[in-house]
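# Need a 3D model of the sequence below.
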Amino acid sequence: MADKPLTPLLDTVAAPADLRALPREHLRQLADELRAEVIDAVSVTGGHLGAGLGVVELTVALHAVFDTPHDRIIWDVGHQAYPHKILTGRRDRIRTLRQKDGLSGFTQRAESEYDPFGAGHSSTSISAGLGMAVASELQGTPRNVVAVIGDGAMSAGMAYEAMNNAGAMDARLIVILNDNDMSIAPPTGALSTYLARLVSSPAYRGMRETAKTVTKKLPQIFYEPARRTEEFARSFFTGGTLFEELGFYYVGPIDGHDLDSLLPILDNVRDAKEGPILVHVVTKKGKGYGPAEDSADKYHGVSKFNVITGAQAKAVSNAPSYTAVFAESLIQEAAEDPRVVAVTAAMPSGTGLDKFAEIYPDRIFDVGIAEQHAVTFAAGLASEGMRPFCAIYSTFLQRAYDQVVHDVAIQHLPVRFAIDRAGYVGADGPTHAGNYDAAYLGAIPGIVQMAAADEAELKHMVATATAYDNGPIAFRYPRGDGLGVDMPKRGEILPIGKGRIVRQGATIAILSYGTRLGEVLAAAEKLAALGLNPTIADARFMKPLDEELIARLATSHDVLLTAEEGSIGGFGSHVATFLASNGLLDGKLRFRPLMIPDRFVEHSTQADMYADAGLDRAGIVATALATLGYDEAAMVAALAQV
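Modelled structure (predicted):
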């Protein structure tokens, strides 16, 4: 690895006030040192790299111009906030990013007063900023509120809902559109920079307001044409018509890496009295680091890497990832059935559908960061006889819950939901944890829910979902690699609502839902070493439950445990309801559900998270022994034997 970069100017900046005390001609050097620090830190921790490198100059400029933390800067999503964290008193902890007890990979209110709003999901910054701006006005506290939103996040309807609201209220809000790949952006250069400075200047705005006052005194027949002529003339050069129609005063496009352009324009915007204003800033993702510039997608999120070569250090696994198994299985099904199509919400590579797109480019639809639209779009496809697979991370599917209920389930449409990142996700923390889909989908009538125990089961579930046309069907699987089981050449269609016995025993039964099965089987070996021989079952389905299997386990064992990678209200809750409703808890049976605890868990490794939740093999053994009546001393002695 390279030596730590020299950062003499950055070393003098402990807070944004120190940055504002520097001569502005020194800020270029500060930005260069900040970029080097980000690269070095992320090479140690892994994390989101490209987005942060693209906004280094913008971050410096914002903190130089605005009086943070009194003025609010809201970073949409938070992927691009690492430079911001370094400049706001967290540099000494930046190499703890995304590690247990370390800094969050996203902005977080509890972490710093410079993070006024937490963000892990996209497209929320304008709504939050508008709320802050209105609150400041109501409280009589003058401040600037700046929302920094990427062009990708502008594909979500929520951003336009907020802009429409802000424009109608004439709120004092500044939106920075960080455009790093937007086709609407005209080429940047001296002319466009000059025009941006011109239209943001007090002189131009004053002239514009004077012209408005004059033309308002003219007969209405002249006023509207005059207004439209001014708007057209400005948008002809700047391309801001859409934002003007939403009620924003548009400034841009600006070269986001040119501090000589950024600083005076932000000065002008800060001092403007009217609002809202949108500043269109063009940046390059990965700016200043060759490997990230050349391969922006691969350097969006990275593992630890060598700064000199750019090579990422990734653990070698003999098992395929669950995401890859899903993609390969879907490709196989699509080869046999031309009705199979795929829908994703701006995550083609994250869901594995980039592989599908290579073979079936006309049968995959990336709708942008618009999960609500994705689900209803898939419903429309299904209504016309197609077999759509809507592949969305568990945490993002939450955003489309109304559409799942109203547009899919009530109409009994056979949309297939491939739910990636089920359960704990590790370093991304609580904003991305896929803990709730089993519970929130489980409340909807008529939906089939499955969870894969391993990569072979996932292949079977893709085949099962393809063949199922009687309504919506969902299957969930975690982040990471499979267990290394033997893989079938083709997936088999599973009987709906039927589980399987994996190991036959007595006294204790453990019913697993999802990929906790590997830890459950390991726990069974430990229990067997203690003279206990548990029965292990894989539920496969949560809806409909395999009631026959559950009743058999309940009536032939003294203890029944459930284990799942989901929250309260999920699989264990459904099993408990069935047991209680059928009098199966009235006798000798002792029932204990093992699930993700009812609290938000901060970022760590997946293994540590599951251990803390008691969902690893040691936790499962401990719960089994406690349920059998072992006291603490007996449990310690028993566990010491294994």
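# make it CA atoms for all contacts and neighbour counts henceforth
Will do.
# chain center to stretch 116-136, what's the gap?
For stretch 116-136, the distance between its averaged C-alpha position and the chain's averaged C-alpha position is 17 Å (C-alpha atoms, centre = their mean, to the nearest Å).
# let me fix that: stretch 300-320
Distance of stretch 300-320 from its chain centroid, counting by C-alpha atoms, centre = their mean, is 21 Å.
# and I620, how many neighbours?
Number of residues near I620 (other C-alpha atoms under 10 Å) recorded here: 27.
# does it sit in a helix or strand, and which one?
Using DSSP states H and E, the secondary-structure element containing I620 is helix 617-628.
# and after that helix, which helix or strand comes next?
Past helix 617-628, the next helix or strand by DSSP H and E is helix 632-640.
# List the contacts of the helix or strand where R234 lies.
Using DSSP H and E, the element containing R234 is helix 220-238. Surrounding helix 220-238, the residues in contact under the criterion C-alpha atoms under 8 Å, 6 or more residues apart in numbering are P186, S192, L195, A196, K212, T215, K216, T241, E244, V251, G252, P253.
# Which of the three states applies to the third one?
What that stands for is L195. For L195, the secondary structure call by DSSP: H, G, I helix; E, B strand; the rest coil comes out as helix.
# And it, how far from Y610?
Separation of L195 from Y610 (C-alpha to C-alpha, to the nearest Å): 55 Å.
# The first one too?
Spatial separation of P186 from Y610 under the definition C-alpha to C-alpha is 49 Å.
# In this structure G152 contacts I369, no?
Yes: the pair G152 / I369 is scored as a contact, 7.0 Å apart, by C-alpha atoms under 8 Å.
# between the two, who's got more neighbours?
In this view G152 and I369 are compared by other C-alpha under 10 Å, and I369 has more residues nearby, 23 against 18.
# residues in contact with V148?
Residues I73, I74, W75, D76, S125, V175, I176, L177, N178 are the ones in contact with V148 under the rule C-alpha under 8 Å, 6+ apart.
# pretty sure it is in a helix, no?
No: assigned with three-state DSSP, V148 falls outside any helix and is strand.
# so what's it closest to, chain neighbours aside?
Of all residues beyond its chain neighbours, the one nearest V148 is I176 (4.7 Å), with distances taken as C-alpha to C-alpha, 6 or more residues apart in numbering.
# that older thread, L195 and Y610: which has the busier surroundings?
With other C-alpha under 10 Å as the criterion, L195 and Y610 differ in neighbour count, and Y610 comes out ahead with 21 against 18.
# How about the more buried one: what's its closest non-neighbour residue?
Sequence neighbours aside, D616 is the residue nearest to Y610 in space, at 5.8 Å (criterion: C-alpha to C-alpha, 6+ apart).
# burial count for that neighbour?
So D616, with other C-alpha under 10 Å, has 22 neighbours.
# One more, please, to line up against the first structure:
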Amino acid sequence: MNEGSSRLLDTINSPDDLKKIDSEFLPQVCNELREFIIDALSCNPGHFGASLGVVELTVALHYVFNTPYDKIIWDVGHQAYGHKILTGRRDRFYTNRKFKGLSGFPNIFESEYDAFGVGHSSTSISAGVGIATAASMRGDDQQQVVAIIGDGAMTAGMAFEGLNNMSALKSNMTVILNDNNMAIDPNVGGFSEYLVDIATSGTYNKLRSEAFKALEKMKLAGPRSKEMITKLNNSLKNLLTKQTNIFEGLNIRYFGPVDGHDVQHLTRVLSDLKNIKGPKVLHVITKKGKGFKFAEENQTAWHAVGDKFDKLTGELLKSNTSSVPKPPKFQDVFGQTIVELAEKNEKIVGITPAMPSGCSLNIMMEKMPDRAFDVGIAEQHAVTFSAGLAIAGYVPFCNIYSSFMQRSFDQVIHDVALQKLNVVFCLDRGGLVGADGATHHGVYDLSFFRGVPNLVVSSPMDEIELRNLMYTAQLPDKGPFSIRYPRGIGSNIDWQQPMTEIKIGTGRKLKDGKDLAVLSIGPVGVKAGQVIAKIERDNLTIAHYDMRFVKPLDEALLHEVFQKHKRIVTIEDGTVVGGLGSAVLEFMADNGYRARVKRLGVPDEFIEHGTQTELYGVCGFDKEGIEKAIFELLES
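This is a model prediction of the structure:
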């Protein structure tokens, strides 16, 4: 195809179609792909800046490599929209992140081009090493494996574990380090600064290239001389930048940095790398939000847009423009409350693994920069770092999204709970989160934390209760303490009430009743209360209890419930396996009670993406599902 006047993107339904286009027209393909992404997301919001930043890289990868035989693994997957569009999903892209539509992340069940399912950071190198090792074991020396990882994701320990093993196994694969100095918020830490040093060392890269050419001419660049060449390169890097290249220090060939927005140069570089066996790193410099000036200028705000927007002005088109005051987001209640507490308790510090704006710890970081820490995408470190602060007498509030807390479960047990340290875990995004889907639903924390000795496990029903639990958790001798709350807004406009201590392990009876008892935990209790108010009649009364804690359980309250009621509904925005409902059944069995108990919550399966309301319906604990469960139990 030689003409550049028609719309080339419309002719591309697979990477094979892309390969038919002359390389001189690839910049046009990139421009059209970028415009398509902007158009689509202006009407159907989603992750934005990351995909714009890798348009040229995406086109170059699919132009050079033979996918799906060659494997391209996107780390996290925020940046994979262009990849989806070029691999046969352009016509369905309008369904992205919608219920029953395309996933917002690469998904092996969605397309053969999605080589590995992702959603959490820093997994691509390890997965790539596994795939490359499998190719080697079956004698396939032609398959190419490419892992694309951002400089933010490279701050996680798992990425370094993968690099170390890639070096040890001499894996035939390429790691592309997409360096834009951003994760969601700006990257922090020594590694980010280190990449800047490499990127600015043009002298090193020029001399390195000339040294290799000279060695090749002298026929000194054969397999036996690999170790000697690596040492020479390390010495050269050390001489010019006064530090060793960490990749080449691991015997991984390092190439770059190169301009990540020059698609033609990228195709030439990638074509050359295909012919070099063994582990390799290509360092690519990109700009997050490239091609949309509003995203380039405010990369954090445009990482993911939650509203439709005007693509010409950048104006967000708010779906709800009502002037009626709304309750705050739970994350903002946390952000404001930790500052209030820290102003009175000088021992309080805040910690987040790379999500300061997402969890609103940025409020504390702005007001108390010496007492709030962003440790990078490193949940395991965040927990043990908090343990170190606690053992030294501080009270760390470690804020981690529920689905990411899974990654640091060992540290919670070994470094915090075992030592009875007063670390307060604030788990944002607890429950079903919506369009991000199965990789991001925070539905397991109540269950997996219930089995940890010494750990208090709680969930507030509203913003006032969140503040009271945070106040309680920072008081002396409270030990390890978990507080989980959901994504989105609460239910109280007048939420900034004076904080009071809550006795650990106590629930509360919200209303009495004689026909059935509803036991809820967390904000789903607000919804349950609305349902109860709707369906009660003169001859029907329903008791409602807010449990607040799944560990320790309020046993006195449960004795009251089982002594008065033979029909009980438990409701939780979490998995029914091992959660509140399981705890209630265990209590019933241990104490010899008999009752009919209906558990509502997330079933024992992975829940897809959609709006939170849609997913509550799928799981059966939306308002209609709660009402149905109550009547079914009453009629049984």
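# Need the counterpart of the residue nearest to Y610 of the first structure in the second structure.
Under the alignment (TM-score structural alignment), D616 of the first structure pairs with D622 of the second structure.
# show me what contacts K287 of the second structure?
Contacts were defined as C-alpha under 8 Å, 6+ apart; by that measure K287 of the second structure touches G53, N180, E296.
# Which residue would you name as the spatial centre of the second structure?
Nearest to the mean C-alpha position of the second structure, by C-alpha atoms, centre = their mean, lies H120 at 4.8 Å.
# Pull out the buried positions in stretch 123-139 of the second structure.
Taking 16 or more other C-alpha atoms under 10 Å as the neighbour-count basis, stretch 123-139 of the second structure is seen to contain the buried residues T123, S124, I125, S126, A127, G128, V129, G130, I131, A132, T133, A135.
# which residues sit against that stretch?
Applying C-alpha under 8 Å, 6+ apart, the contact partners of stretch 123-139 of the second structure are 73-76, 116, 141, 143-149, 158-159, 161-163, 165-166, 169, 171-173, 175.
# Looking at the contacts of K287 of the second structure, spot the one nearest L41 of the second structure.
For L41 of the second structure, the closest of these turns out to be G53, at 14.5 Å, with distances computed as C-alpha to C-alpha.
# Tell me the spacing between the residue nearest to that closest one when sequence neighbours are not counted and A304 of the second structure.
Taking C-alpha to C-alpha, 6+ apart, and ignoring the residues beside it in sequence, G53 of the second structure has K288 as its nearest neighbour in space, at 4.4 Å. When distance is defined by C-alpha to C-alpha, K288 of the second structure is 12 Å away from A304 of the second structure.
# The two: who's more crowded?
K288 (30 against 18).
# Next one: the aligned partner of K284 of the first structure in the second structure from T500 of the second structure, what distance?
K284 of the first structure maps onto K287 in the second structure, with residues paired by TM-score structural alignment. According to C-alpha to C-alpha, K287 of the second structure stands 47 Å off from T500 of the second structure.
# F93 of the second structure now?
Per C-alpha to C-alpha, F93 of the second structure is found 49 Å from T500 of the second structure.
# Check H565 of the second structure too.
Distance, H565 of the second structure to T500 of the second structure, by C-alpha to C-alpha: 31 Å.
# next one: T174 of the second structure
Counting by C-alpha to C-alpha, the separation of T174 of the second structure from T500 of the second structure is 55 Å.
# what about these two, which has more around it?
T174 (30 against 14).
# Doesn't the more buried one lie inside a strand?
Yes: counting by three-state DSSP, T174 of the second structure is found in a strand.
# tell me the contacts of it?
The contact partners of T174 of the second structure, by C-alpha under 8 Å, 6+ apart, come to Q144, V145, V146, A147, L273, P279, K280, V281, L282.
# Report how many residues lie close to the residue in the first structure that the second one lines up against.
To tie it back to what came earlier, the one meant is V145 of the second structure. Per TM-score structural alignment, the equivalent position to V145 of the second structure in the first structure is V145. In terms of burial, V145 of the first structure registers 26 neighbours under the definition other C-alpha under 10 Å.
# For the stretch 451-600 of the first structure, which segments are assigned as helices?
Taking DSSP state H, counting those that start in this stretch as the test, the helices found in the stretch 451-600 of the first structure are 455-467, 517-529, 547-556, 571-581.
# Just the contacts of T174 of the second structure: which are in strands?
Using DSSP state E, V145, V146, A147, P279, K280, V281, L282 are the members of the contacts of T174 of the second structure that sit in strands.
# And the buried ones among the residues you listed, selectable in PyMOL?
If you want just the buried ones from these in PyMOL, going by 16+ other C-alpha under 10 Å, the selection is:
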select buried, resi 145+146+147+279+280+281+282
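# with the ones in strands among the contacts of T174 of the second structure in mind, which one is nearest to D477 of the second structure?
Top of the list for closeness to D477 of the second structure, among these and by C-alpha to C-alpha, is A147 at 46.2 Å.
# Wait, the closest one touches V76, no?
No: applying C-alpha under 8 Å as the test, A147 of the second structure and V76 come out as separate, 10.9 Å apart.
# Going by distance to F448 of the second structure, which of the ones in strands among the contacts of T174 of the second structure wins?
Distance from F448 of the second structure was checked for each of those by C-alpha to C-alpha. The minimum falls on A147, at 31.2 Å.
# Contact partners for the closest one?
By C-alpha under 8 Å, 6+ apart, the neighbours of A147 of the second structure are I72, I73, W74, D75, S124, I125, G128, M173, T174, V175, I176.
# how does it look with 10 Å?
71-75, 123-129, 173-177, 281 (C-alpha atoms under 10 Å, 6 or more residues apart in numbering).
# Restricted to helices, list these.
Mapping the contacts of A147 of the second structure onto helices (DSSP state H) picks out S124, I125, S126, A127, G128, V129.
# Distance of the third one relative to K290 of the second structure?
Read it as S126 of the second structure. In this structure, S126 of the second structure lies at 28 Å from K290 of the second structure, with C-alpha to C-alpha as the measure.
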